[in-house]
Each structure stands twice: as structure tokens, then as C-alpha cells.
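[1] after the sequence you'll find the predicted model.
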Amino acid sequence: MQRPARRLLRQCLAGVHGHHRTHARGLSDGGPIPTPPRERTDCAPSSPKGELSLSLSSVRRALLPWVLFVSACKGEGTVGAQGPQGLQGETGPAGAQGPRGDVGPAGAQGLQGETGPTGAQGPRGDVGPAGAPGGSGTDRLLAARVRIIPLEATALESGAALRAAVEAVPSDGSQTWVLKLGAGTYDLGTTGLVLKRGVFLEGSGVGVSRITSSTAGDGSVVGASGAGLRLLSVSNTGGGTRSVAIFNRDDGFAVSEVRAEALAGQSLTFGVYYQSANGITLSRVESQASSDRGRVMGFAFDQVGITLEDSKAVVQGTASAVESVIGVGVAGNVGILRRVFINASATNGARSFGVEAAAQNVSVMDSEVFSGGATLSAALHAETPGVSVRSSRLKGDGTGAFGVYADFPAPTPGVRMGIDQSSIEGYETAVYLKAGSTARLGHAKLYGGVFVEQGASALCLFTFQTVQQDTLPVGSSCQ
């Protein structure tokens, strides 16, 4: 039985291989692929009767080893090495531009660059409209507590109400109060009113609201640091040893638009008296002082750094018992007098000076100063070389009066009292220099000559003297 099976197997394999060759030739010749003949599934042709036939399962068992062999022969080989890269092809045409994307967030700010050079100045613009007038320094008090001090039935009762209002303010300066005075008189009696820090008295106008006393103490009103007076009048009717209207010894006491009047002191009559205070400015203050004895002074500044501007001093000594009459006296530190009118006159008194300058530096600018009537009278009495006069008029009225009287000792070489662009007038002598004094006059006009004692010196530059209506230049020695 094995032989017929093997023979049958060979016939089957031959048929398969033949079919493959025929199929291959059809593919290579390009002709149609022949349809293989339908074969019997059992690969057993008709055999003569009596010949043994093979079943399909027997054929499968016989072919299995060969199938496994063929499958094994079809395994893949190893992958060869990668070939070299081909040349890059030509760049294709650019595609159409896509839509614009959204704007990204702003980046961080870079470092500031160096400042460039200054550009050329542009043309000057038109002048703008004038601004509103500025307020005075005490306008800052608009935010302070305000209390109105009404007038009572009598002037003394009104003065008592004012004193009580000041005493009610805390003494530590923790509160700022503006006490407003009505139109009338507040009489303090024989005791002055001592202000506290943070207390400002504001009247209804100069000469409208009046504070008065007859105290022989420091003054009718005594100032304090951080306090002030405005828009009122203060007077001392005197009668005692001392008569002072306004007294102050503290820095930061503000006084503006005020009239001070002191009368009838037996030894001292001062309208405004400041001691040992610095950085003080008095603006639009009028001081009047009058007595028949002792010392009479409109503004007395002792060891004070002071600026007096847009102000007025009128001082009178009414009898021969008066020791001295002085419009403005400055001693010790620094005094600046700007746009000030001063008139000091005495009736047969010993001395009368418009300005007595005994401080390290005293400047008189844009002012008019007059004095006369005493045994020795001068518009300016200089007791120190640190005096300068500019754009002012100094006139001594009456017999023997001088425009300038200087009697200071010899100063440091090169230091001179200076008078520039001013008019100096005296009865016979415009400028009198005592021994040791030095003065320089420039662009000045003299009414009267320059008298120089032995040991004094004077230098005149572009200075002229008027004699009997003739104006003549003077030499460098002022002669």
C-alpha cells in the first residue's frame, strides 16, 4: 500500500509544480492566466477496480512534512545596511500666506536708555493770564479751630473774655486755634495777654479790632512760638515805668498787618520789642511810640535776626527829658530793612536817630528815613562797619542834623560801610565819620559835604554833591 501512496504523492507534486510553471509563463508572456483544471480533491484518479483508493486524510498526513519544509524555506533573511541618502530635491514653490495670528502679550519693559542731548530751545510762548493773589502766611490757619470772641457790654469785659479764650487752649501746642475778634476794643486792664503756642489772634481790620492795656510788664501782648497776630491794633497806654505794645522772645511768632502803639513810659516806651529771636519776618507792621521821657523806640530788635518789610515807624520824643528817640534799633545779629518808612523826631532831646545799627550786618534798601530835632540827630547812626544802604533816601532834618553819622572803631582792613545809589541829606554835613570809621559811597547823591575826622577814611566813586542847586562831582576822597 505504501508504493501506490508514494506514487500518488509524486503525481500530486508534479501537478502542483506544473501548475506553478504554467502560471509563471503566463505572467512572463503577458498572456492570460490559464485556469487550472479542476482536480479531484482526493488526488486519486479512477483506477481499475480492485485497486486500492486513498482517503483525503491520508494525503494530508503524507503532505504535512513537506509543507513544514516549504514554510521553513520561506523565512526572511537579515536586513542589509542602509544605503546612502539621495540628493535633496529642489525647493517647492512657497505656499499661500496663512492668516495673521493673534497679538502676543507685551514683553517686559527694557532698561532706560541714556539721556539724549538737550534740544534747541523753542520759541518763547505767550504770557499766560495773571494768577490769583496769594494769601498771607496765616492762611494755613483756615483748617484750624476757629472761635469768635464777641464784644461784651464793656471793653474790660471783652478783654476778660479774650483772656479766658486764650487760657482755654491747651498749653502743649497740640491744638491750633484762631480767635477772631470783632469790631471794638478788648481792654486787658493792667495785665498783658500772654499767648500760647498754637494761638492766633485775628481781628476785623487794623484800627477796627483793638487790644489795649496799661501794663508795665513785658507788653500788652506777649508772643509765643507758633503763635501770631493779624489784622488788628495793639496798644499800651503807659503810665508805668515801662510801656510796650508787642513783646516777643520766641522764634516763629508771626505778625502781619498789625499796628502797635506805645505811649507814656517813664523809662522805656517801645511799640514792638523783640529779644533773642531769629528767623523773624515782620510784614506790613506800623509802630508808633511817643513819650516825654526815657527811651522811645518804634521797633527795638535786641540780639535778633530780623527782616522788616513794607512797614512804618513814627516815633516822637515830646520833651527835653527824652534820652533818645529811635525809629528802628538793631543790635546783635542781622537786620534787613526793606521798603520801610521811618520818622524819628525829638523836641530838644539828647539824641534822635531814624535807624540805629549796632548789629553785625544791617541792610537798608528801598527805604526812606528821616530824623531831627535833637542835640544829635541822624537818619542813620552806624555803630558797626557791617552797614549797607542801597536805593534809599536818608535825611537829617533841622540844625546840626546828619544824613549818616558813623562812630564805630577801626574795622578789619578792607571792611567799609557801603552806601550805593542813594540820596544822603544833612543840614550842612551829609556824612559825618568819626575817627576810625570808614565808608565807601558809590553812585550817591549828597546834599551837604562829607566830614572825615582824623583817623577816618572815605572813598567816593561816581558820587555827586549838590551845593546851591549845582550838582558837582566829588573826588575819590569825597572832597
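    All right, it came through fine. Numbers count the residues shown, from 1 in each chain.
[2] CA only for contacts and neighbour counts going forward, please
    Noted.
[3] contacting residues for G173?
    When the contact criterion is CA atoms under 8 Å, 6 or more residues apart in numbering, the partners of G173 are 196-198.
[4] hmm, I typed the wrong one, I wanted R390.
    363-366, 419-422.
[5] can you lay out the residues you listed as a markdown table showing secondary structure?
    Shown next, in a markdown table, are those (DSSP: H, G, I helix; E, B strand; the rest coil):
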| residue | secondary structure |
| --- | --- |
| S363 | strand |
| V364 | strand |
| M365 | strand |
| D366 | coil |
| I419 | strand |
| D420 | strand |
| Q421 | coil |
| S422 | coil |
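[6] how about CSV for the contacts of G173, with secondary structure, distance to F370 and neighbour count added?
    Output for these, formatted as CSV (DSSP: H, G, I helix; E, B strand; the rest coil; distance: CA to CA, whole Å; neighbours: other CA atoms under 10 Å):
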residue, secondary structure, distance to F370, neighbour count
K196, coil, 37, 23
R197, coil, 37, 22
G198, coil, 38, 23
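[7] kindly indicate which of the residues you listed lies nearest S57.
    Distance to S57 across those (CA to CA) is lowest for G198, with 131.3 Å.
[8] pretty sure that closest one contacts G223?
    No: using CA atoms under 8 Å, G198 makes no contact with G223, being 10.7 Å away.
[9] make sure T307 is indeed in a helix.
    No: under three-state DSSP, T307 sits outside any helix and is assigned strand.
[10] show me where this protein has its helices.
    Ranges of helices in the chain, per DSSP state H, are 2-29, 56-73, 155-167.
[11] pasting the second one now:
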Amino acid sequence: MRIIPLEATALESGAALRAAVDAVPSDGSQTWVLKLGAGTYDLGTTGLVLKRGVFLEGSGVGVSRITSSTAGDGSVVGASNAGLRLLSVINTGGGSRSVAIFNGGDGFAVSEVRAEASAGQSLTFGVYYQSANSIRLSRVDSQATSDRGRVMGFAFDQVGITLEDSKAVAQGTTSAVELVIGVGVAGKFGFLRRMLIDASASNGARSFGVEAAAQSVDLVDSEVFSGGATLSAALHAETPGVSVRSSRLKGTGTGGSFGIYADFPAPSPGVRMGIDQSSIEGYETSVYLKAGSTARLGHASLYGGVFMEQGASALCLFTFKTVQQDTLPVDSSCL
């Protein structure tokens, strides 16, 4: 373990951290743990690219802070068999993109970390993983805020991800924001467990707590909220390979606010998105199924009805609907 002491200024501390990473042999044959003190390591306008085998360990979340204003890949860019623990990573933005943590390698371990990204002009992501396999994240708090472009707490693109015991907050603060997503999973698979997710847009176009566009996405023991946009949903399902268990999904606000908004082509016969032992809440409609979408709901509580466009279908088993304080069982067709 090597301790990276704080220098006279935050920028000098950031330079010392960068020099320590640069000094590590690049072959990855050994594991190097760089210990950060209590304070801020300011990287300026350029992010810190880790090397294989390098682990940064802070003195506590919010105690050790790595910050930059880079418009590049991220304030910290991960590497294979490297990792982050017990610290905060911040991107203050101002450029075209603002990403706190970026990773494109396998085996990048992140736990007990806070990621904060703000003020990207086109893209603001707290945590962004791309083209990586068998990734597990735990106890990560990711926050993203901007007044324009796309805003995401966690963005997983072509990634197989397990994310648990974590929190995502994504906020669009003006109507210029195109899309706000708490957790977005595309490509391979996502397993989300014991999550607290909140996505909100101030009169923006779209806001989704979870956007599920991977081959399979499981959401378990979680609470997900979304609202404020022209179209808001706690869960936006773009694939039938979605399973929700023991969770609460709530679309807040008025108008186009849903617990679940499903928008995927008709799957193979018998294939349905599955919702089990969960509470689904919307303004007037809890579940909205676009044409072709299919869903199965079992032992679920609906606050608002199920709306199916022509060509969509739903199967309900032991499911109840509450409308204007009246709770009634729904039939097998969710009516």
C-alpha cells in the first residue's frame, strides 16, 4: 500500500495522485493499493486513467474526493482488475459531457463509492460502463444533474451487470433536458437488487427510473420512482425479458405518469414480461402496454388500471386494483 498525502492545494494533491498512478508498472503483474487521505484531489480538466491492478482506497465516502471538470471519458477511468473503494468521484461538468466514473474493462471492482456528475451539455452520467463482462457493483450512490441533454445515474451499455444495495438519483432541472434515467441497462443482462432509484425531469420530455433494454433485466426488492416529464415511468421495458419481484414502482405527477410503460415488439408465443408480488402505481394508469407488448402479473397490487393498445395482452393472477380508494380483484385479462 502506498499513501498519497494531501499537498498544499487540491490541484497539487490531484497532480500527486496522477503521478503515483503513472509510476505504477503497466504490466499489471502486481496489485497496487493507493491510499487517499481526507480531502480533495483535484484533477483539473483531465481525468485519471487507472492501470491494470491499481486500486484507489479512500478514507471514507465524502471524506476522500477525486474531482475534475473533464469532458473526456470520466473523472476516473477504470481498468481491468482495478477498483475504487471508500471515496467520492465528482465531475463538475461544463463541457459537452460530464461523467464521474467510466469503465470499459472486465473486473473493475467498485464498492462503497459515491459518484456525482453535473452540468454536461449533451450527456451527464454518474457511472458509465461500456462493453464489459460479469461486472458487480455494490453500495454505490450515483447522482447526475443537468439542465440539458441526457441525464443518467447509472448507464450500462453492452454490459453484464449485477448492481445491488445502491442508490441512483437522476435529475433534469429544465425543459431542455431530453431524457432522464435512473438506471439504464442495454445489451446483455442486468440484475438489480435492493435498489433505491429516483428519476425526475422538470417538464422535460421523458423520465424513467429504470430503462430495461437488455436481453434480461431482473429488478428485485427495490423501490423505483419517476416523474415530472411529459412521459414518465418507474420502469420502461423495451424487451420482454424483464422480471420484477417484491418491488415498488411508482410514477409520480399527472398526465403521462405510469408505474410501467412497456414498448417492445411482439415476442415469441408464451413469452411475457413478469411482475410478481409488487406494487405498481401510476397517475391514472399503473401499467401501459404498447401494441405488441405482453405482460404477466401475479400477486400484484395496482394503483390505477392496466391499459393495453390494440395488439397488446396481459394476464393477471391474484392481482388487485385500487382506484379512488376502492380495491377490487381484476380478472385474468387484467380488467
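    Sure thing, it's come through. Note that the structure is a prediction, hence the values are computed from the model and not measured.
[12] need the TM-score from the superposition.
    Once superposed, chain against chain, the TM-score is 0.99 (TM-score structural alignment, normalised by the length of structure 2); 334 aligned residues with a CA RMSD of 0.5 Å.
[13] now render the contacts of R390 of structure 1 as a markdown table, adding neighbour count.
    Formatted as a markdown table, the contacts of R390 of structure 1 follow (neighbours: other CA atoms under 10 Å):
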| residue | neighbour count |
| --- | --- |
| S363 | 17 |
| V364 | 26 |
| M365 | 20 |
| D366 | 17 |
| I419 | 23 |
| D420 | 20 |
| Q421 | 17 |
| S422 | 22 |
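[14] kindly reformat those residues as TSV containing distance to Q468 of structure 1.
    Output for the contacts of R390 of structure 1, formatted as TSV (distance: CA to CA, whole Å):
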residue	distance to Q468 of structure 1
S363	31
V364	28
M365	28
D366	26
I419	23
D420	23
Q421	21
S422	19
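[15] between the residues you listed, which is nearest K395 of structure 1?
    Closest approach between these and K395 of structure 1, by CA to CA: S422, at 10.8 Å.
[16] which position in structure 2 pairs with R440 of structure 1?
    Residue pairing (TM-score structural alignment): R440 of structure 1 is matched to R296 of structure 2.
[17] ignore what I typed, I meant G198 of structure 1.
    So, by TM-score structural alignment, G198 of structure 1 is matched to G53.
[18] what is the burial count for the aligned residue in structure 2 for A350 of structure 1?
    Using TM-score structural alignment to pair residues, one finds that A350 of structure 1 aligns to A205 in structure 2. Number of residues near A205 of structure 2 (other CA atoms under 10 Å) recorded here: 18.
[19] same question for the one 4 residues further on.
    Residues contacting G209 of structure 2 under the criterion other CA under 10 Å number 35.
[20] go on, the one 3 residues further on?
    Using other CA under 10 Å, A212 of structure 2 has 27 neighbouring residues.
[21] wait, it sits on S243?
    No: applying CA under 8 Å as the test, A212 of structure 2 and S243 come out as separate, 10.0 Å apart.
[22] ok, of the contacts of G173 of structure 1, which one's closest to V146 of structure 1?
    For the contacts of G173 of structure 1, the minimum distance to V146 of structure 1 (CA to CA) is 11.7 Å, reached by G198.
[23] show me what contacts that closest one?
    Contacts of G198 of structure 1 by CA under 8 Å, 6+ apart are 173-177, 225-227.
[24] can you match those residues up with structure 2 and say which hold?
    Retained contacts for those in structure 2, judged by both residues aligned by TM-score structural alignment, their matches' CA atoms under 8 Å, are 173-177, 225-227.
[25] quick check, nearest of these to E383 of structure 1?
    Using CA to CA, S225 comes nearest to E383 of structure 1 of these, at 30.6 Å.
[26] for that closest one, what are its contacts?
    Contacts for S225 of structure 1 (CA under 8 Å, 6+ apart) come out as 196-198, 250-253.
[27] what does R150 of structure 2 give?
    122-124, 177-180.
[28] what's it aligned with over in structure 1?
    So R150 of structure 2 corresponds to R295, using TM-score structural alignment.
[29] likewise A262 of structure 2?
    Using TM-score structural alignment, the equivalent of A262 of structure 2 in structure 1 is A406.
[30] same question for Q215 of structure 2.
    Aligned partner of Q215 of structure 2 by TM-score structural alignment: Q360.
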